[in-house]
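Undergrad: model the structure of this input:
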Amino acid sequence: MARQLDEQIAGRFPVGQRLRVLDVGMGQGTQALRLARAGHKVTGVEQDPAMIAAARAALADEPEGIQGRVRIVEGDGHQTGVHFLPGSFDVVLCHGVLMYVDEPEALLAGLARMLAPGGLLSLLVRNAEALAMRPGLAGDWAGALASFDSVTYRNRLGIDARADRLDRLTSALAGIAAPLQVWYGVRVFTDTVADGSALPPEWEFEALLAAEERAGRTDPYRRVAALLHLCGVRD
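TA: Down below sits the predicted model:
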């Protein structure tokens, strides 16, 4: 997914431009730090104290110049209008957040207002059209059958969450003046790999990444990906 995001940034902004990035639901700060190392100014919003502590610890290990490019705000993604003025950011990330929001349209509208004209909105969501894949590949036939007509699931943390359909999000993005420009599949072949599994040898890992990258851009494979990465642009 990082490659896809970098591709969209490179294709939409002048080379060398220092972007203003808002990372909503920044977690432990992986994306925020990566973008700060690339020279961008990143504001991360997070409400989980444990994640904030982890992000601050990771930031403390970075050089002073990178630390100065990252700001962490404790809060909820629905509160962006409280903390920031409309049009304050060139890029807004909302990765792994919508699955915990019952009605995503209001959150998305608030995020779109944060974007400057031409700004990029990057979403990472659970793919509702592929919820039967994980239980089916694991041989859980009852679970697979129950997933076909559902938009809810229990994630690997044991938390009940919600998935999104591509057509609904396409309509939602059009309605908030940030129409969908491109979308990718994420975790097409690797969704069933157990958390914490050892990485394969380097040559095999590179081949795995190349296969995932190709599948994530190619129909019909991307349509059965566990996650969808959608990019909208503020018009």
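Undergrad: contacts, neighbours, all on C-alpha from now
TA: Fine.
Undergrad: what is the longest strand along the chain packed up against?
TA: In the chain, assigned by DSSP state E, the strand with the most residues is strand 115-126. Applying 3 or more C-alpha pairs under 8 Å, 6 or more residues apart in numbering; DSSP states H and E, we find strand 115-126 packed against strand 89-95, strand 227-233.
Undergrad: which outside residues touch that strand?
TA: 5, 9, 86-99, 111-112, 162-164, 178, 226-235 (C-alpha atoms under 8 Å, 6 or more residues apart in numbering).
Undergrad: what do you get for stretch 148-162?
TA: By C-alpha under 8 Å, 6+ apart, stretch 148-162 touches 98-102, 126, 128-129, 131-132, 147, 163-164.
Undergrad: so where's the longest helix in this structure?
TA: Counting by DSSP state H, the longest helix found in the chain is helix 202-215.
Undergrad: nearest the geometric middle of the protein, what residue?
TA: residue 95 (2.4 Å; C-alpha atoms, centre = their mean).
Undergrad: mind listing what that one touches?
TA: Contacts of residue 95 by C-alpha under 8 Å, 6+ apart are 24-26, 122-125.
Undergrad: out of those residues, which are buried?
TA: Among the contacts of residue 95, those scoring as buried are 24-26, 122-125 (criterion: 16 or more other C-alpha atoms under 10 Å).
Undergrad: closest to residue 200 out of these?
TA: Comparing those against residue 200 with C-alpha to C-alpha places residue 124 closest, at 25.4 Å.
Undergrad: residue 107 against residue 81, yeah?
TA: No - if you go by C-alpha atoms under 8 Å, residue 107 and residue 81 don't touch, sitting 10.5 Å apart.
Undergrad: of the two, which one has the most company?
TA: With neighbours defined as other C-alpha atoms under 10 Å, residue 107 and residue 81 compare such that residue 107 has more, 18 against 13.
Undergrad: which residue, other than its chain neighbours, is closest to residue 32?
TA: Spatial nearest neighbour of residue 32, excluding adjacent residues (C-alpha to C-alpha, 6 or more residues apart in numbering): residue 42 at 6.1 Å.
Undergrad: kindly report the same for residue 87.
TA: In space, residue 87 is closest to residue 116, 4.0 Å off (C-alpha to C-alpha, 6+ apart).
Undergrad: related to what we said a few turns ago, and of the contacts of stretch 148-162, the nearest to residue 219?
TA: Distances from residue 219 to the contacts of stretch 148-162, taken by C-alpha to C-alpha, are shortest for residue 129, at 13.7 Å.
Undergrad: that closest one contacts residue 167, correct?
TA: No - at 10.3 Å, residue 129 does not count as touching residue 167 under the criterion of C-alpha under 8 Å.
Undergrad: now list the buried members of the contacts of strand 115-126.
TA: Buried among the contacts of strand 115-126 (16+ other C-alpha under 10 Å): 5, 9, 88-99, 111-112, 162-164, 178, 226-234.
Undergrad: another one to check against the first:
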Amino acid sequence: MPPTAPAPSSGEQLPVRTAAVWAALDPVVGAGTQLRVLDVGGGSGVFAVPLARLGHEVTVVDPSADALATLQRRAQTAGVGDHVRGLQGDGDLLHELPLGSGQPGTDDSGGYDLALCHSVLEVVDDPSATLDEITRALRPGGQVSVATANRAGAVLARALGGHPKEALALLEDRDPAPGRTRPARRRFGPDDLLALVTAAGLRPGEWRGVAVVSDLLDAASGADPEAVRRLELALAGTSPYRDVATGLHVLATRP
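TA: Here you go, the predicted structure:
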């Protein structure tokens, strides 16, 4: 299927803070081959709709019915409603969902070519179980894009925001707000993330920092978005800058 409409790449009309993620995905999703994509926790379609506009078939799994309704509205508005499917469910229970496309004449036996797991491992009950489920949903040679919150970035953000006690708690891997009613979001270091990915039977590529500087800039700063984008891409794979990014990203392959 050709793209329904011109689709943006990582350098065009996409949020600056996710530039590093799109830059890693571009060689995979922009190669001209239609992919079956599984977006776990993809919610309202921030990644799913642009991927569908590139010509890919995308299944989004999310526990929120409201988010999935927004996904369908967004996909219809973009002209790709027939190529985005929403399933309500949890990432650690993918085996219970009808992940096959259900389209007549479609061979679903090969699994998904690409899976997205963005901002999911922070909130699921068991990150390892979720990654195991995603790995099983991939075909051999398929890839998964994993993005998580970075502990070092959270520490820096709390400190710069004038909350040194919370920053110290995060540094020591403690809950910065222990009286909360909901569980604290997990934060990961690069070693934590790579260990999880490897334990799931995946072969990780090089990790990147996500939103190294964009989240530190005041919206009223007047900084040129394209200049910030170029800076983000330059810093994403460069230490020590990537070490204090808001998020971490790795593209991993199922052998």
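Undergrad: circling back to that earlier point, okay, and which of the contacts of stretch 148-162 of the first structure map to helices?
TA: residue 147.
Undergrad: same list, the contacts of stretch 148-162 of the first structure, but as JSON lines with distance to residue 203 of the first structure please.
TA: Converted to JSON lines, these look like this (distance: C-alpha to C-alpha, whole Å):
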{"residue": "98", "distance to residue 203 of the first structure": "35"}
{"residue": "99", "distance to residue 203 of the first structure": "34"}
{"residue": "100", "distance to residue 203 of the first structure": "36"}
{"residue": "101", "distance to residue 203 of the first structure": "39"}
{"residue": "102", "distance to residue 203 of the first structure": "42"}
{"residue": "126", "distance to residue 203 of the first structure": "29"}
{"residue": "128", "distance to residue 203 of the first structure": "33"}
{"residue": "129", "distance to residue 203 of the first structure": "32"}
{"residue": "131", "distance to residue 203 of the first structure": "31"}
{"residue": "132", "distance to residue 203 of the first structure": "31"}
{"residue": "147", "distance to residue 203 of the first structure": "36"}
{"residue": "163", "distance to residue 203 of the first structure": "34"}
{"residue": "164", "distance to residue 203 of the first structure": "34"}
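Undergrad: give me the neighbour count for the residue mapped onto residue 120 of the first structure from the second structure.
TA: Mapped onto the second structure by TM-score structural alignment, residue 120 of the first structure lines up with residue 143. Using other C-alpha under 10 Å, residue 143 of the second structure has 26 other residues around it.
Undergrad: same question, residue 185 of the first structure
TA: Residue 185 of the first structure: 28 neighbours (other C-alpha under 10 Å).
Undergrad: now swap in the one 3 residues further on and tell me
TA: Taking other C-alpha under 10 Å as the criterion, the count of residues near residue 188 of the first structure is 23.
Undergrad: hang on, the earlier thing: which one, of the helices and strands packed on strand 115-126 of the first structure, ends up nearest to residue 53 of the first structure?
TA: In terms of C-alpha to C-alpha, the element of these nearest to residue 53 of the first structure is strand 89-95, at 18.9 Å.
Undergrad: mean per-residue distance, the closest one versus the second structure.
TA: Superposed on the second structure, strand 89-95 of the first structure shows a mean distance of 0.4 Å to its aligned residues (mean C-alpha distance after the TM-score superposition for the first structure).
Undergrad: now the angle from that strand to strand 227-233?
TA: 160 degrees (axes from the mean of the first three to the mean of the last three C-alpha atoms, to 10 degrees).
Undergrad: which part of the second structure lines up with strand 89-95 of the first structure?
TA: Structural correspondence for strand 89-95 of the first structure: residues 112-118 of the second structure, per TM-score structural alignment.
Undergrad: run the chain-centre distance for that stretch.
TA: 9 Å (C-alpha atoms, centre = their mean, to the nearest Å).
Undergrad: does the one helix or strand residue 136 of the second structure maps to pack against any helices or strands, and if so which?
TA: Assigned by DSSP states H and E, residue 136 of the second structure belongs to helix 127-137. Applying 3+ C-alpha pairs under 8 Å, 6+ apart, one finds that helix 127-137 of the second structure makes contact with helix 190-199.
Undergrad: need the contact partners of the helix it packs on.
TA: Contacts for helix 190-199 of the second structure (C-alpha under 8 Å, 6+ apart): 127-128, 131, 150, 203-204, 207, 248, 250, 252.
Undergrad: a markdown table please, covering the residues you listed and showing distance to residue 77 of the second structure.
TA: A markdown table is the format used below for the contacts of helix 190-199 of the second structure (distance: C-alpha to C-alpha, whole Å):
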| residue | distance to residue 77 of the second structure |
| --- | --- |
| 127 | 33 |
| 128 | 36 |
| 131 | 32 |
| 150 | 34 |
| 203 | 37 |
| 204 | 35 |
| 207 | 34 |
| 248 | 31 |
| 250 | 31 |
| 252 | 32 |
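Undergrad: if you rank those by neighbours, which is first?
TA: Of the contacts of helix 190-199 of the second structure, with other C-alpha under 10 Å as the count, residue 248 tops at 31 neighbours.
Undergrad: residues touching the equivalent of that one over in the first structure, list them.
TA: Aligned by TM-score structural alignment, residue 248 of the second structure pairs with residue 228 of the first structure. Residues near residue 228 of the first structure by C-alpha under 8 Å, 6+ apart: 123-127, 166, 183-186.
Undergrad: which one of those is nearest to residue 71 of the first structure?
TA: residue 123 (20.6 Å).
Undergrad: so how far is residue 229 of the first structure from that closest one?
TA: For residue 123 of the first structure, the distance to residue 229 of the first structure (C-alpha to C-alpha, to the nearest Å) stands at 6 Å.
Undergrad: farthest pair within the buried ones among the contacts of residue 95 of the first structure?
TA: Using C-alpha to C-alpha, those reach their maximum pairwise distance at 26 and 125, which is 14.4 Å.
Undergrad: appreciated, that's everything.
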